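A.B. asks: What shape does this take:
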Amino acid sequence: MRRLLLASLFSTLIVAGSAGAATLDDLRWDYRVIAVFTPTDTAGQATADELSNTVGIAERDIAWFVVSPDALHSNLSQPIERASITGLHQTGGFEAVLVGKDGGVKARQGESLDIHAFFDAIDSMPMRQQEMQQQQ
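C.D. replies: Sure thing, here's the model as predicted:
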């Protein structure tokens, strides 16, 4: 009986811990997503630090996520379901993925993160072109 009670309490905590966590679908139409998958936590922290200091993220409505073996970093304060991000990862090692506001994958990088190449891809998108015209 005690074992059943503990199992029930544990499963309740797991469900409660994920309550309120967003998914990629929840971000659709509000954010473009850059998801970076790194093979080590050290590389993940370095990439998160780089993205935190990158000018142009906010003006392009980018939500970024850096996924490493034991950590998930983001510029959003709302938690995200790790599984919804890791579903984008197609390689065993480093990968960076750009997802448009429509939820479609727009670009992938396999060697290292070239944020300016992603910015160029974003800035060429019709929706971004409209946003830039409206800001003028």
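
A.B. asks: CA atoms for contacts and neighbours, from now on please.
C.D. replies: Fine.

A.B. asks: So what's the residue count around residue 24?
C.D. replies: Neighbour count for residue 24, taken as other C-alpha atoms under 10 Å: 19.

A.B. asks: In space, what's closest to it - neighbours in sequence excluded?
C.D. replies: residue 84 (6.0 Å; C-alpha to C-alpha, 6 or more residues apart in numbering).

A.B. asks: starting at the chain centroid, how far to the helix or strand containing that neighbour?
C.D. replies: Using DSSP states H and E, residue 84 sits within helix 82-86. Relative to its chain's centre, helix 82-86 lies at 8 Å (C-alpha atoms, centre = their mean, to the nearest Å).

A.B. asks: Now do the buried residues in that helix.
C.D. replies: Residues of helix 82-86 classed as buried under the neighbour-count rule (16 or more other C-alpha atoms under 10 Å) are 82, 85.

A.B. asks: State which helix of this structure is the longest.
C.D. replies: Ordering each helix of the chain by length in residues (DSSP state H) puts helix 2-18 first.

A.B. asks: all strands of the chain, in order?
C.D. replies: Using DSSP state E, the strands of the chain run over 32-37, 62-68, 71-74, 95-99, 105-109.

A.B. asks: Please give the structure of this sequence too, so both can be compared:
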Amino acid sequence: MKIMMRFIALALVMILSGSLYAEPTATLSSLTSLQWYNRIILVNELPESQNVKAVFEQHKTQLQQRDIVWFIFDEQQLLTNYSGTLSADFVARTKEQYQLIPGKIMLIGKDGGVKFLLDRMDLEAIFTEIDAMPMRQHEMLH
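C.D. replies: This next block holds a predicted model:
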């Protein structure tokens, strides 16, 4: 009986802990839902958007370490590492909210503020900018 109770208790702990750390699955309609959880990189209509995606994929671990969710907007499609679903008006709302200019890359901090604006993909510069942020400094210590 004791073994069965321990098994049930362990199973409950595993189920509950998994649900506490699961990524949000609700439909994302704006970046506000990611605030305080993720840094965001927005890539807006760069001619080499497929190359940018390849760079992101090559640096997947470093992006995850910095809690980065990225979105690449181009004329034909939206590319992202966000695991949930996006609302039909997500692109329009995001472009309007951040007044995105074609050909620009924007870094948004966990606080929702614009931190960095680039004309070309320079992931090392983005990482340097992030790693200098007080919140990131705190994360690296803990």
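
A.B. asks: So after superposing, what's the score?
C.D. replies: After superposition, the two chains reach a TM-score (TM-score structural alignment, normalised by the length of structure 1) of 0.75; 112 aligned residues with a C-alpha RMSD of 1.7 Å.

A.B. asks: related to what we said a few turns ago, can you put the strands of structure 1 in a markdown table and add distance to residue 127 of structure 1?
C.D. replies: Listed next are the strands of structure 1 as a markdown table, based on distance: least, C-alpha to C-alpha, whole Å:
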| stretch | distance to residue 127 of structure 1 |
| --- | --- |
| strand 32-37 | 11 |
| strand 62-68 | 13 |
| strand 71-74 | 24 |
| strand 95-99 | 13 |
| strand 105-109 | 13 |
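
A.B. asks: so can I have a markdown table of these showing mean neighbour count and distance to residue 49 of structure 1?
C.D. replies: A markdown table is the format used below for the strands of structure 1 (neighbours: other C-alpha atoms under 10 Å; distance: least, C-alpha to C-alpha, whole Å):
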| stretch | mean neighbour count | distance to residue 49 of structure 1 |
| --- | --- | --- |
| strand 32-37 | 26 | 12 |
| strand 62-68 | 23 | 10 |
| strand 71-74 | 18 | 9 |
| strand 95-99 | 24 | 15 |
| strand 105-109 | 16 | 19 |
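
A.B. asks: wait, which of the ones you listed is closest to residue 4 of structure 1?
C.D. replies: strand 71-74 (30.8 Å; C-alpha to C-alpha).

A.B. asks: so where in structure 2 does the closest one end up aligned?
C.D. replies: The alignment of strand 71-74 of structure 1 onto structure 2 (TM-score structural alignment) spans residues 77-80.

A.B. asks: so what's the most centrally placed residue in structure 2 up against?
C.D. replies: Of all residues in structure 2, the one closest to the mean position by C-alpha atoms, centre = their mean is residue 69, 1.4 Å from it. Neighbour list for residue 69 of structure 2: 38, 39, 40, 41, 63, 80, 81, 82 [criterion: C-alpha atoms under 8 Å, 6 or more residues apart in numbering].

A.B. asks: Per the alignment, name the residue of structure 1 opposite the fourth one.
C.D. replies: What that stands for is residue 41 of structure 2. In structure 1, residue 41 of structure 2 lands on residue 34 (TM-score structural alignment).

A.B. asks: Quick one: residues contacting its match.
C.D. replies: 62, 63, 64, 65, 96, 97, 98, 99.

A.B. asks: Against residue 74 of structure 2, how distant is the counterpart of the first one in structure 2?
C.D. replies: What it means is residue 62 of structure 1. Residue pairing (TM-score structural alignment): residue 62 of structure 1 is matched to residue 68 of structure 2. Distance of residue 68 of structure 2 to residue 74 of structure 2, given as C-alpha to C-alpha, to the nearest Å: 19 Å.
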